[in-house]
Structure formats: structure tokens, C-alpha cells
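Visitor: Could you work out the structure for the sequence below:
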Amino acid sequence: MKAYVFPGQGAQFSGMGLDLYEKYPVAQDLFEKANDILGFAITDVMFEGTADALKETKVTQPAIFLHSVILSKVLGDNFRPEMVAGHSLGEFSALVANGALKFEDGLSLVSKRALAMQKACEKAPSTMAAVLGLDDAVVEKICSSVEGVVVAANYNCPGQLVISGEIKAVEQACERLKDAGARRALMLPVGGAFHSPMMEPAREKLAAAIENTTFSEPRCPIYQNVSANAVTTASDIQKNLIAQLTAPVRWTQSVQQMVSDGAMEFIEVGPGKVLQGLVKKINPNVSASSAELPEA
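Guide: As a prediction, the model looks like this:
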């Protein structure tokens, strides 16, 4: 079975999407529609902006979402997923690609999500750290032993986990994780503690927007970050999406479940190749590649 996966924040690059815009009329139409919805020319930043300009909160998440979703539309009849999943932000791309969300609604939610996360970051200083070389259970136990807020946030692949929380708590956890034998416990240059209780103000804001958005039954199951299981009903998708901001991204578990349910071929739709690398580390017996563009 074919599984299509959609990347999250960090996959952006200068010039992203320009090839799609120049070659495919459907891409051009959607990019122009996005400029109207967002109220600014995001295409200018994506196609010609600097790396720093692409890191702006109001740009990064919509830019990655647009690249992924528009690429899935360009694939046309070649896009035939039997299951989908997205890493954090990528879950919104996956939902539009598999028909559970309209393009306009998905983009609007992603834009609101980015701004809500930025405000939550400004409200209380917080951070994340990458932990390499320890079992998940060891990381979880050490985080729970630290005073303050620090939790496992991204289960990326076996031996690679990201923790998230208050700055002092994350720093203390990193020291204890190194003492426990972590190969690395490295603070990340991020604006805040994503996928942790620190994002509760953002979750509350986004919840209202999600509840007021119409979701449809997806064309195929989506393996959502919160549950790591196949989800096929609009109401469950909505509920899981609301929980996503403060809950961990269970990417390792999602890929394992997709393989267990029959996925043998993983195709990454969007900028970069991060997810392909993670999939191969989670299960070296499956194939993982980038989506190939059709002839224009």
C-alpha cells in the first residue's frame, strides 16, 4: 500500500514552490488564491525571500502547507493515497490532500495556528531540545522527574526524541539525560515549547477556529499525531486536531502502525526529505521517496 506523508516546520527553503508556479496552471491559481486569503503576497517571500524572511511566523507554516498541498494537486491522477500522515503542521496538509478539509479552510487554520503559537511563545519563555541515543521510556522517566514543565514532544524515530517545556526544566532535563547516557541532548533554536502544555493558550484559540470549520469524511485513513492510529471520521479528525498543539507528535508510532496496516511505500509530499529519512530509520524494509512531478 502507498502512504503519502507531509512535512512540518523546518523544511522551508528560499525559492520553494517557484517551479510549481511556473510550470502548472493549477499551482498558479492556488498560489494566487493563497495571496488573497492571507492578505499579503506570500509567493514573493517563498520565491524570492531570504532564509530569515521565510522564518517569520506568519510565513513559515503557510509556506510549507502551500508547497505540500499544491504539489499534491499538481500530481493529479498520480496522487492516489491509501493512507496519509503529516508531521505536526503537515497534518493540515494531509487533511486537505485527502479531502477532509477545503484548501481555503486549511490555509486559514494554518495561518491562525501560526499566529496563536507565536502569541503563546511570547506569553512565557520556553524551548525544545533534541535527545539522541536513549530509549523513549528513559527520556519520559527523566522528564517526569524534573521540576517544572518538560515533556516528550516529538517521537521522530527510535533513538531520536525532542523534549519541550520551560527553559530551566528543559536545561535540567538535558543534564540528567546526558548523565543517563544520551549521545546528545541539544537545545534547539526554536521560539517556544511546541507540543507541550505551554501551548495551551494557542490550543484554546485554535480550538474555536477548528470547531467552526467544516470537515468532511477523508478519502482514505489519516494517521494523526495524537493517536498514531487510522482515523476515518470527520468528528474524530476535528477532536484530534484540537488536541495536537499540546500533545506529542507520535511519528514513530504512526509509521509503525501504517506499516502494520500494510504500507510498504512512503512518498513525501512537500519540501525537503526529512520524513523519508525518519521512515527508513523506523523501518528499513519499506521504500521512501519524494513525490515525482508529472510532465507539465
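Visitor: C-alpha only now, for contacts and for neighbours.
Guide: Will do.
Visitor: Return the distance of residue 113 relative to residue 9.
Guide: Look at residue 113 and residue 9: by C-alpha to C-alpha, to the nearest Å, they are 12 Å apart.
Visitor: and those two? which has more neighbours close in?
Guide: residue 113 (25 against 16; other C-alpha atoms under 10 Å).
Visitor: That one: which element?
Guide: According to DSSP states H and E, residue 113 maps onto helix 103-123.
Visitor: List the buried residues in that helix.
Guide: Within helix 103-123, the residues that count as buried by 16 or more other C-alpha atoms under 10 Å are 103, 105-118, 120-121.
Visitor: go on, stretch 185-197?
Guide: Going by neighbour count (16+ other C-alpha under 10 Å), the buried part of stretch 185-197 is 185, 186, 187, 191, 192, 193, 194, 195, 196, 197.
Visitor: what does stretch 127-134 give?
Guide: 127, 128, 129, 130, 131, 132, 133, 134.
Visitor: Please name the residues that touch residue 219.
Guide: Residues in contact with residue 219 (C-alpha atoms under 8 Å, 6 or more residues apart in numbering) are 98, 99, 100.
Visitor: switch the cut-off to 10 Å
Guide: Neighbouring residues of residue 219 by C-alpha atoms under 10 Å, 6 or more residues apart in numbering: 80, 81, 82, 83, 84, 95, 97, 98, 99, 100, 232.
Visitor: Out of those, flag the one nearest to residue 158.
Guide: Taking C-alpha to C-alpha as the measure, residue 84 is the one of those closest to residue 158, at 20.7 Å.
Visitor: And this one, please, so the two structures can be compared:
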Amino acid sequence: MLALLYPGQGAQSAGFLHRLPPHGVVASTIEEASDALSLDVLSLDSEEALQSSVAVQISLAVAGVATARRLAEAGIEAQVHAGLSVGAYAAAVGCGAIAFADALRMVKRRAELMERAYPKGYGLSAIEGLTEAQIEALIGTEGAPGGGCVYVANVNAPRQIVVAGSDAALDAFNDRAQAAGAHRAKRLAVSVPSHCELLRDACDTLVDYASAIPVGTPKHLYIGNRRARALYRGDDVRDDLATNMRYTVRWFDVLTTIVERGATLILEAPPGRVSTDIVHAAYPDVAALAAAAFADDRFIESVKRRIGDGA
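Guide: Alright, predicted model coming up:
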């Protein structure tokens, strides 16, 4: 069974859309996205443009869908789709639950709401070496460190936790985490406090906006962010997309669900590599490849070879 993963905000780097393989299906996907949003999508991945969450989230959605379509054109069809945070939108397109143009408009609205709610002074930190329980205990030991609360945003691996909050709170928490034994505590390239109660009002607005967007039954398995389980109804997929900005992403549980369902080959869309590394570490018997690690068609060739070898 083949699974395709789509990365979230923080994976981006300047020029990543321009580094996608120069194939017709990739170019047509970018053109379709530009037409749907009435803007030049290829202008969104410059270092300056990527300072905006709107540009980042749209670009990631486009890269994910372009990759799924490039694989499909080569006769490679994923049976399972899952995306971290905004990556869920590309996953919903890839599994056939939502039209690309509708997903893009929803992504744009999502990012605008997040940015409007917290235009500056907030973000995310990645903490490595502490468990979720240790992070939660550390959050609760001294009330609101650094002038604000810190929240568990992503559980990417058993000892790789992302927390959200204000800049001051995160800087103070990073120091406390390292003092408590964390191997690393580092701010991420994300300028909004994703996946926590700080985005409750923005989430409610997006839920209202999404109610008019058609979302159908997935043709392939779609694994949701919040509960890390397969969602079979369009309404459930819509809810997962509209609300994931507010709730903790249980990404390691998602990866575990995919493995337990029998995935033998896990692919990660560009520009992500982190999920591939997590799979390698936690599930070494499962083959995992990151498209961003390959140039041009070497990714396609490697996938076909793995499939031919029975991966």
C-alpha cells in the first residue's frame, strides 16, 4: 500500500516551487492555481513573499497537489493521503474529496484569518528530547511563562513536540525546556500560533466559510489531523480541514495509523523531509522517500523501483 504525505508550514524554503520538476502536469497545476486565485503563484515562494503565512500556505498546497498529479501521471496512485496542518488540504484534493480550486480558496481564507488574528509577535517552537507529558508538566509548573501561555501544537514524534504561543512566552519556554533536558528548542519559520485555542475565533469563522464549499466522499483513504483516523464522509473531511488550525495535530499518531493500515511505501511531497525522517526512525521496516531529496524524474524512478521490488 502506498501512502502520500503532505508537509505543513515550516517546511518551506525560498524558491521551492521553482524547484519542482519541470513537467507539464506541474506547470498546469501552477497555472490552474494562479487562475483560481487571480494571482501569480510562482511569485509566492521568494524569500520576501514567504514572510507571509498566506503565501506559504498557498504554495505548500500547490506543491502537494502538483506532486500527487505528477505521480498519478506516471501511473503511481496513492491509496492513503494525509497532510500535516495546511498539508491536509492537498491531501483532501489528492484523495478526491475536494476540488483543487475550492481547496485553494479555503487555504487562502484560512491563512488570512490566522494572519489577521496574530499579525506579529507569535509563532511556534520545536522541542526535541522531551515527551508530550514532560512538555505539559513544564507548561503547568510556572503558570504563564514570559508573559503568555504556551500550548502543545503538534506531536510529531514521541520526543519531538511543537509548542505555540507569543514570542516572549516561547523564548522563555525554550530556555526552560533546555534546562529540563531538551536536546533542542528552536523557533520555527511560522509567524502564527497554530493549533491552539488562540485561534478559536478564526477557526469559527473558517467553519462558517467552509459550510458552503462542496466536500465529497474520499475516493482513497484520508487520515485526519485531530484524531488520526480515517474519515469516510465529506462532512467529516470538511470539519477536519476547517478546524485543524485550533486543535493539536497528532501527527505521529497519523503516521502510526498509516503503518498499521499496511502501508509499505510512504512518500513525502516537497518541500518536506521531516516526516520521512520520523518514519525511518520509528518504523525502519517501512520504506519512506522524500521527493525533495531527488532531482527531476529520479524520484519517480525510485518510487517505481520500490514498487517493483514489492515495497
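Visitor: Any chance you could compute the TM-score here?
Guide: Here the TM-score for the pair of chains, by TM-score structural alignment, normalised by the length of the first structure, is 0.88; 289 aligned residues with a C-alpha RMSD of 2.2 Å.
Visitor: re the thing from before, quick one: distance of the helix holding residue 113 of the first structure to the chain centre.
Guide: Distance of helix 103-123 of the first structure from the chain centroid (C-alpha atoms, centre = their mean, to the nearest Å) equals 13 Å.
Visitor: Stretch 129-137 of the second structure now?
Guide: On C-alpha atoms, centre = their mean, the centre of stretch 129-137 of the second structure falls 22 Å from the chain's centre.
Visitor: which part of the first structure lines up with that stretch?
Guide: The aligned range for stretch 129-137 of the second structure in the first structure is 133-141, by TM-score structural alignment.
Visitor: Report the buried residues of that stretch.
Guide: 133, 134, 136, 139, 140.
Visitor: by contact count, what packs against the lengthiest helix in the second structure?
Guide: In terms of residue count, the longest helix belonging to the second structure (DSSP state H) is helix 53-73. Contact analysis of helix 53-73 of the second structure by 3 or more C-alpha pairs under 10 Å, 6 or more residues apart in numbering; DSSP states H and E lists strand 2-6, helix 24-37, strand 80-83, helix 87-94, helix 100-117, strand 265-268, helix 298-308 as its packing neighbours.
Visitor: does the closest residue to residue 192 of the second structure other than its chain neighbours count as helix, strand or coil?
Guide: Computed as C-alpha to C-alpha, 6 or more residues apart in numbering, the closest residue to residue 192 of the second structure that is not its neighbour in sequence is residue 123, at 4.4 Å. For residue 123 of the second structure, the assignment made with DSSP: H, G, I helix; E, B strand; the rest coil gives strand.
Visitor: List the contacts of residue 123 of the second structure.
Guide: For residue 123 of the second structure, counting by C-alpha under 10 Å, 6+ apart, the contacting residues are 163-167, 169-170, 187-194.
Visitor: For the residues you listed, work out which two are farthest apart.
Guide: Farthest pair in the contacts of residue 123 of the second structure, by C-alpha to C-alpha: 169 and 189, 16.3 Å.
Visitor: who's in contact with stretch 135-147 of the first structure?
Guide: Counting by C-alpha under 10 Å, 6+ apart, residues outside stretch 135-147 of the first structure touching it are 131-133, 149-153, 155, 157-166, 168-174, 176-177, 180-182.
Visitor: Weed out the non-buried ones from these.
Guide: For the contacts of stretch 135-147 of the first structure, buried by 16+ other C-alpha under 10 Å: 131-133, 149-153, 155, 157-166, 168-174, 176-177, 182.
Visitor: Select from those residues every entry located in strands.
Guide: 131-132, 150-153, 155, 157, 160-166 (DSSP state E).
Visitor: from those residues, which is closest to residue 228 of the first structure?
Guide: residue 155 (10.8 Å).
Visitor: Which residue in the second structure aligns with the closest one?
Guide: Using TM-score structural alignment, residue 155 of the first structure sits opposite residue 155 in the second structure.
Visitor: all helices for the stretch 151-300 of the second structure, in order.
Guide: All helices of the stretch 151-300 of the second structure, identified by DSSP state H, counting those that start in this stretch, fall at 167-179, 200-210, 234-243, 251-260, 274-282, 298-308.
Visitor: if we compare those helices, which one ends up closest to residue 30 of the second structure?
Guide: By C-alpha to C-alpha (comparing all of the helices of the stretch 151-300 of the second structure), the closest turns out to be helix 298-308, at 19.5 Å.
Visitor: For that closest one, buried residues please.
Guide: Result for helix 298-308 of the second structure [16+ other C-alpha under 10 Å]: buried residues 299, 300, 303, 304, 306.
Visitor: Tabulate those residues (TSV), appending distance to residue 237 of the second structure.
Guide: Formatted as TSV, the buried residues of helix 298-308 of the second structure follow (distance: C-alpha to C-alpha, whole Å):
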residue	distance to residue 237 of the second structure
299	29
300	29
303	28
304	30
306	30
